[in-house]
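sequence unavailable; structure follows:
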């Protein structure tokens, strides 16, 4: 490796892409192509970066397996940053194995972090945690340590383990400062904002107030009957009853929980659950049926008692009933929760992350675009969607993946 390649690689490692480009910008040999690709990725030109890295991988000879593996890892990082979640995971796994076999621990650790971050985005927390636990925790340079701790913090945040998340972010911040890379320091600071921003609203006794993520963790561990409008489940005493596929039942129990310890009139329940402004006998009969179904679903947690005006909740295992709601509620909140990170997402990546059909996600994006809440750029398969971060909008509670009590 000649001196210019070495100097360009050091500049990239220090977060100086322009310095690297000055040294290899006019060269077309395989190492220069690879470094130019990484440089263009750091400068935000992902399309050219991918082309350069593919050319570099082809230019490396059959005996340069490590160099080709590094190109694969760089391509995977570009795909992750550009939210192309459909990139070939097996290719990255094979590249990581090659790097480990040849003793390149730093790039192998980076490849594992990329796998973990992808799993986090699509809500597969158990797999992400397993990969993080299995990783070699030997000495790593500061940038690699910071990336590992960011992955650990991401898992802890998604599991509502705020103490562990704060500790991981503190370690990540220290490692990032040691690396001297400004972009990495900014990434750690951005991740820490989640812990200090309102993550939900607590609705109890007719009053609502914002909750931080650690307050949400305390609430879910308190033993209260929690009607969780972020995940559409009812929690209490270690029991979780999912109602995501039963929207009418969830609407009924939420209305009753918001009024607890009072009752809710039949007319109000008919309006909120069925949209019936004028109730007739068929509506009242349907309400009785749905209340019966609600009693059956929640029999281990709560009683639903009839009153002279309507119905009221009577928790079996807790002293109170509360509602946990997102700070901002709207029809396409889950899509906005992903776009709130400020990154550019494709509709296919959003569909993969949400576990929804591409057409469902596309309709949601069209509705949000019509309301001026998101915008797109690019054409055809290169279309990407993004929005500025929404003040007070949650991410962790609306993203897929189980919470500790699920």
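Perfect, I can see it now. The structure displayed is predicted, hence computed values, not measured ones.

from now on I want contacts and neighbour counts done on CA atoms only, so please keep to that.
Noted.

what number of residues lie near residue 2?
When neighbours are counted by other Cα atoms under 10 Å, residue 2 registers 7.

no no, residue 320
Neighbour tally, residue 320, other Cα under 10 Å: 18.

element containing residue 93, please.
helix 89-101 (DSSP states H and E).

tell me what the helix or strand following that helix is packed against?
Next in sequence after helix 89-101, counting helices and strands by DSSP H and E, comes helix 105-121. For helix 105-121, the packing partners by 3 or more Cα pairs under 8 Å, 6 or more residues apart in numbering; DSSP states H and E come out as helix 65-81, helix 89-101, helix 125-134, helix 142-158.

export those to a markdown table and tack on mean neighbour count?
A markdown table is the format used below for the helices and strands packed on helix 105-121 (neighbours: other Cα atoms under 10 Å):
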| stretch | mean neighbour count |
| --- | --- |
| helix 65-81 | 23 |
| helix 89-101 | 18 |
| helix 125-134 | 16 |
| helix 142-158 | 24 |
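
would you reformat the ones you listed as CSV and include distance to residue 376?
Listed next are the helices and strands packed on helix 105-121 as CSV, based on distance: least, Cα to Cα, whole Å:
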stretch, distance to residue 376
helix 65-81, 17
helix 89-101, 27
helix 125-134, 29
helix 142-158, 27
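
how about those helices, which one is nearest residue 343?
Shortest distance between residue 343 and these, using Cα to Cα, is found for helix 65-81: 7.7 Å.

just how off-centre is the closest one within its chain?
The chain centroid and the centroid of helix 65-81 are separated by 23 Å under Cα atoms, centre = their mean, to the nearest Å.

list of residues touching it?
Contact with helix 65-81 is made by 34, 38, 41, 46, 49-50, 53-54, 56-58, 60, 85, 87, 91-92, 95-96, 98-99, 102, 107, 110-111, 114, 118, 343, as judged by Cα atoms under 8 Å, 6 or more residues apart in numbering.

which of those are buried, as a ChimeraX select command?
This is the ChimeraX syntax for the buried subset of those, where burial follows 16 or more other Cα atoms under 10 Å:
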select :34,38,41,46,49,50,53,54,56,57,60,85,92,95,96,98,99,107,110,111,114,118,343
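
what's next to stretch 258-277, contact-wise?
Stretch 258-277 is contacted from outside by 203-206, 248-249, 251-252, 255-256, 279, 283-284, 287, 307, 309-314, 320-323, using Cα under 8 Å, 6+ apart.

drop anything exposed from those.
Looks like the contacts of stretch 258-277 have 203-205, 248-249, 251-252, 255-256, 283, 287, 311-314, 320-323 buried, using 16+ other Cα under 10 Å.

which of these fall within helices?
248-249, 251-252, 255-256, 283, 287 (DSSP state H).

can you pick out the most distant pair from the residues you listed?
Farthest apart among those by Cα to Cα are 256 and 283. That separation is 18.1 Å.

on that earlier part again, out of the helices and strands packed on helix 105-121, nearest to residue 382?
Of all the helices and strands packed on helix 105-121, helix 65-81 sits nearest to residue 382, with 12.4 Å by Cα to Cα.

on that earlier part again, which of the ones in helices among the buried ones among the contacts of stretch 258-277 lies closest to residue 198?
Ranked by distance to residue 198 (Cα to Cα), those are led by residue 255 at 22.7 Å.

okay, one more to line up with it:
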């Protein structure tokens, strides 16, 4: 490594991309291209950074697998920041394996952390946890240790485990302070604010109030029958009945929970489940059928009985019934919940995170844009979406995880 390359690398490590560019901006050899790419990434020009790193990886070629793998890891990190979570990150695990094979444990650990962070963003908590378990934390760069702790906190928050999340955030804050990186400190403080903000609403006995994560955890652990509108499940302690794929049944269950311990009228149930303002006999017949299906689905934790004016929910044992709902409910709230992290998302990444089709996400984004709640920049595959400054965003903490009910 020549003196200019070494000086540029030291400048980047110190967070001074302009000093690095002064040394290598006119060079087109592979190491200079890689350093220029990292410098442009630090300056925020992610498109140019990705181009330079791609050129560097090709210039290194098969004869320098470690340098090429490092470029792939840097490209993956840019894709993660750009919320381009699909194809651009597919080579990350291969790059990590190469780095481990050749003894570059620091960059290999960093690659593992990036992989776990991607999996957290798309809701694959079990896989993210497995990847974190394989990461050598002691080998991580100082800045990545704060990020590692943020991933641990994110998994705990999505699993509704308040104390592990709080402990991990404290570790992330301490790591950020030790590094002295302002951008990293801001990222940690943003995560702390998300943890401290109301994560859901409790609706019970005709009233409602906002809950923080630790209060949600306590509610789920209590003897209450919880109808969880954040994940579309009903639960009583460890017994969980998922209605995520049966929206009509969940709408009926939610109204029965909101009116408990009173009954819900047939008119209210028809309006909530079928949007039927003027019900005829066919609607009433369908209501009886759907109530029968709901009764069968939740039989392990509750019963439904007919009353003179409608239906009532009854528990098998003593205890309350509560409805847990997002802080703000509106159309396409789950898309807004992801956009609320302040980053610019691609529509394909949103579809991946929500486990829906790209066309479904695009329709939602178009509606949000027309309503002034989201906006885009860029064109074609470079288009990114952000949330406008609308108060009261729904939370992403309780977004359903892939393969995880609660």
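It's in. Everything numeric here is computed off the predicted structure, so don't read it as measured data.

and the TM-score between these chains?
The TM-score (TM-score structural alignment, normalised by the length of the first structure) is 0.95; 405 aligned residues with a Cα RMSD of 1.6 Å.

once aligned to the second structure, how far is the helix holding residue 93 of the first structure on average?
Superposed on the second structure, helix 89-101 of the first structure shows a mean distance to its aligned partners of 2.0 Å (mean Cα distance after the TM-score superposition for the first structure).

what's the angle from that helix to helix 65-81?
With axes from the mean of the first three to the mean of the last three Cα atoms, to 10 degrees as the basis, helix 89-101 of the first structure and helix 65-81 are set at 140 degrees to each other.

contact partners of helix 89-101 of the first structure?
65-66, 69-70, 72-73, 76, 105, 107-109, 111-112, 115.

mind redoing it with 10 Å?
Contact with helix 89-101 of the first structure is made by 65-77, 102-112, 114-115, 118, as judged by Cα atoms under 10 Å, 6 or more residues apart in numbering.

likewise for stretch 165-181 of the second structure?
By Cα under 10 Å, 6+ apart, stretch 165-181 of the second structure touches 14-15, 141-159, 163-164, 182-189, 191-192, 195-196, 213-214.

now that stretch: how far from the chain's centre is it?
Using Cα atoms, centre = their mean, the offset of stretch 165-181 of the second structure from its chain centre is 20 Å.

how about that stretch: buried residues?
Within stretch 165-181 of the second structure, the residues that qualify as buried are 165-166, 168-173, 175-177, 179, counting by 16+ other Cα under 10 Å.

make CSV out of those residues and add secondary structure.
Shown next, in CSV, are these (DSSP: H, G, I helix; E, B strand; the rest coil):
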residue, secondary structure
165, helix
166, helix
168, helix
169, helix
170, helix
171, helix
172, helix
173, helix
175, helix
176, helix
177, helix
179, helix
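
all strands for the first structure, in order.
200-204, 207-211, 225-228, 233-236, 239-242, 264-265, 302-306, 310-315, 321-325, 375-377, 384-386 (DSSP state E).

out of those, nearest to residue 347 of the first structure?
Taking Cα to Cα, strand 384-386 is the member of these nearest to residue 347 of the first structure, at 7.3 Å.

what helices or strands is the closest one leaning on?
The contact analysis (3 or more Cα pairs under 10 Å, 6 or more residues apart in numbering; DSSP states H and E) places strand 384-386 of the first structure against helix 333-339, helix 347-354, helix 358-370, strand 375-377.

cutoff 7 Å now
When contacts are defined as 3 or more Cα pairs under 7 Å, 6 or more residues apart in numbering; DSSP states H and E, strand 384-386 of the first structure sits against strand 375-377.

for the strand it packs on, buried residues please.
By neighbour count on 16+ other Cα under 10 Å, the buried set for strand 375-377 of the first structure is 375-376.

one step back: in JSON lines, list the buried residues of stretch 165-181 of the second structure along with distance to residue 271 of the second structure.
Shown next, in JSON lines, are these (distance: Cα to Cα, whole Å):
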{"residue": "165", "distance to residue 271 of the second structure": "40"}
{"residue": "166", "distance to residue 271 of the second structure": "42"}
{"residue": "168", "distance to residue 271 of the second structure": "45"}
{"residue": "169", "distance to residue 271 of the second structure": "44"}
{"residue": "170", "distance to residue 271 of the second structure": "47"}
{"residue": "171", "distance to residue 271 of the second structure": "49"}
{"residue": "172", "distance to residue 271 of the second structure": "47"}
{"residue": "173", "distance to residue 271 of the second structure": "48"}
{"residue": "175", "distance to residue 271 of the second structure": "52"}
{"residue": "176", "distance to residue 271 of the second structure": "51"}
{"residue": "177", "distance to residue 271 of the second structure": "54"}
{"residue": "179", "distance to residue 271 of the second structure": "56"}
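
and of these, the nearest to residue 5 of the second structure?
residue 179 (23.3 Å).

so how far is residue 48 of the second structure from that closest one?
Applying Cα to Cα, to the nearest Å, one obtains 27 Å for the distance of residue 179 of the second structure from residue 48 of the second structure.

one more: residue 209 of the second structure?
To residue 48 of the second structure, residue 209 of the second structure is 47 Å away according to Cα to Cα.

neighbour-wise, which of the two wins?
residue 48 (15 against 11).

got a list of what that one touches?
Counting by Cα atoms under 7 Å, 6 or more residues apart in numbering, residue 48 of the second structure touches residue 40.

how about it, what's its match in the first structure?
Alignment note: residue 48 of the second structure maps to residue 48 in the first structure; criterion TM-score structural alignment.

and the gap between that match and residue 59 of the first structure?
For residue 48 of the first structure, the distance to residue 59 of the first structure (Cα to Cα) stands at 16 Å.

how many neighbours does the closest residue to residue 295 of the second structure other than its chain neighbours have?
The shortest distance from residue 295 of the second structure to any non-neighbouring residue, by Cα to Cα, 6 or more residues apart in numbering, is to residue 304 (5.7 Å). As a burial measure, residue 304 of the second structure scores 20 neighbours (other Cα under 10 Å).

who are the neighbours in contact with residue 304 of the second structure?
For residue 304 of the second structure, the contact set (Cα under 7 Å, 6+ apart) comprises 295, 311-314.

how about the contacts made by residue 231 of the second structure?
Contacts of residue 231 of the second structure by Cα under 7 Å, 6+ apart are 244, 399-400.

which of the residues you listed lies closest to residue 382 of the second structure?
Taking Cα to Cα as the measure, residue 382 of the second structure lies nearest residue 399 of these, at 25.9 Å.

quick revisit: could the strands of the first structure go into CSV alongside distance to residue 369 of the first structure?
Formatted as CSV, the strands of the first structure follow (distance: least, Cα to Cα, whole Å):
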stretch, distance to residue 369 of the first structure
strand 200-204, 25
strand 207-211, 28
strand 225-228, 28
strand 233-236, 29
strand 239-242, 31
strand 264-265, 37
strand 302-306, 41
strand 310-315, 40
strand 321-325, 24
strand 375-377, 6
strand 384-386, 9
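
thanks a lot, see you next time.
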